[in-house]
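Colleague: sequence and predicted model, in that order:
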Amino acid sequence: MTVEEERNWAFAAHLGSFVAAYVALGFLCPLVVLLAKGKDSAYVRYHAVESLNFQLTTLLAAAVAGLLVIVVIGLVLLPFIGIAYVVLVILASVAARRGEWYRYPVNIRFVK
């Protein structure tokens, strides 16, 4: 796999999650990238795992915030989670496209 292909797949692992996140399945794109190209490149695997962990962390945080809507704090947390999600995915996508090893600042390591 060429360096350009690696960067494209890593980029897709992050940015492609926006499409599936519309139906709360943002983890599918990085999972597909991990399974399809993770064995071919350590760089692609790293970014796919980072994105997958972030998608699962965000899904968990959104579910908890959704439950906390009952006590009003969720109304504040949900928009914050949404804004942080968009900003961090864009930062990760740009870093992956540049060839950098990006690590999300808030991430539970479900997959290693």
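Modeller: Received, thanks.

Colleague: can we go C-alpha only for contacts and neighbour counts from here?
Modeller: OK.

Colleague: the residue nearest in space to the middle of the chain: what's it in contact with?
Modeller: Nearest to the geometric centre of the chain sits residue 51, at 3.1 Å (CA atoms, centre = their mean). Residue 51 makes contact with 13, 14, 27, 30, according to CA atoms under 8 Å, 6 or more residues apart in numbering.

Colleague: repeat that for 6 Å
Modeller: Listed by CA atoms under 6 Å, 6 or more residues apart in numbering, the contact set of residue 51 reads 14, 30.

Colleague: okay, pairing it with this:
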Amino acid sequence: MSQPPYPPQQPYAPVPMSPSDERMWGMFGHLSAIAASFVTLPFLGPLILFLVFKDRSGFVRGHTSEALNMTISLIVYEAVLFVLCSVLALFTFGLSYGLMVVPGVVALIFTILAAVAANQGRAYRYPLIFRVVR
């Protein structure tokens, strides 16, 4: 038997990240939700970072999954609030739609707090979210 002309394939092993890279990508996991919301897909940034870095660092996986869960929860809350505001609009002449801003502002504040915590190397848990992705 002759030897194949190429070396045998090695199985893919994720390269571990340095602590400073973990903090940076954990922070970007939260901030990417803000950046992706400019194209009306706030879950897209955390989802991409989650899929890319989930096997390389438990710290980054935790922060990106938390950011992804927050954006999923925010979408659900906004949909429920839209239905509620639509019903209330009959009685308030459309003024109830001003409430649609509240979840976004609250999410922005919590996202900034989470990004600061990730940059400091601390874990952060958003309050009142559904934890769908682990």
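Modeller: Everything's here; your move. The model shown is predicted, which means the values in this text are computed figures rather than measured ones.

Colleague: for structure 1, identify the residue most remote from the centre.
Modeller: Here the centre of structure 1 is the reference, and by CA atoms, centre = their mean the most remote residue is residue 71, at 28.1 Å.

Colleague: from residue 91 of structure 1, how far out is it?
Modeller: From residue 71 of structure 1 across to residue 91 of structure 1, the span is 32 Å (CA to CA, to the nearest Å).

Colleague: skipping adjacent residues, who's closest to the residue mapped onto residue 110 of structure 1 from structure 2 in space?
Modeller: If you follow residue 110 of structure 1 across to structure 2 using TM-score structural alignment, you land on residue 132. Spatial nearest neighbour of residue 132 of structure 2, chain neighbours left out: residue 69 (6.1 Å); criterion: CA to CA, 6 or more residues apart in numbering.

Colleague: burial measure for the equivalent of the one you found over in structure 1, as a count.
Modeller: Using TM-score structural alignment as the criterion, residue 69 of structure 2 maps onto residue 53 of structure 1. Burial of residue 53 of structure 1 is recorded as 23 neighbouring residues (other CA atoms under 10 Å).

Colleague: go on, residue 27 of structure 1?
Modeller: Neighbours around residue 27 of structure 1, by other CA under 10 Å: 25.

Colleague: what's the separation between the equivalent of it over in structure 2 and residue 73 of structure 2?
Modeller: Taking TM-score structural alignment, the alignment pairs residue 27 of structure 1 with residue 43 from structure 2. From residue 43 of structure 2 across to residue 73 of structure 2, the span is 10 Å (CA to CA).

Colleague: what of residue 118 of structure 2?
Modeller: 20 Å.

Colleague: excluding its backbone neighbours, what's nearest the counterpart of residue 94 of structure 1 in structure 2?
Modeller: By TM-score structural alignment, residue 94 of structure 1 lines up with residue 116 in structure 2. Nearest non-adjacent residue to residue 116 of structure 2, counting by CA to CA, 6+ apart: residue 27, 7.0 Å away.

Colleague: list the residues that contact that neighbour.
Modeller: Neighbouring residues of residue 27 of structure 2 by CA under 6 Å, 6+ apart: 115, 118, 119.

Colleague: what strand or helix carries the aligned partner of residue 68 of structure 1 in structure 2?
Modeller: Matched to structure 2 by TM-score structural alignment, residue 68 of structure 1 sits across from residue 84. Here residue 84 of structure 2 sits within helix 58-92, counting by DSSP states H and E.

Colleague: nice, that's everything, thank you.
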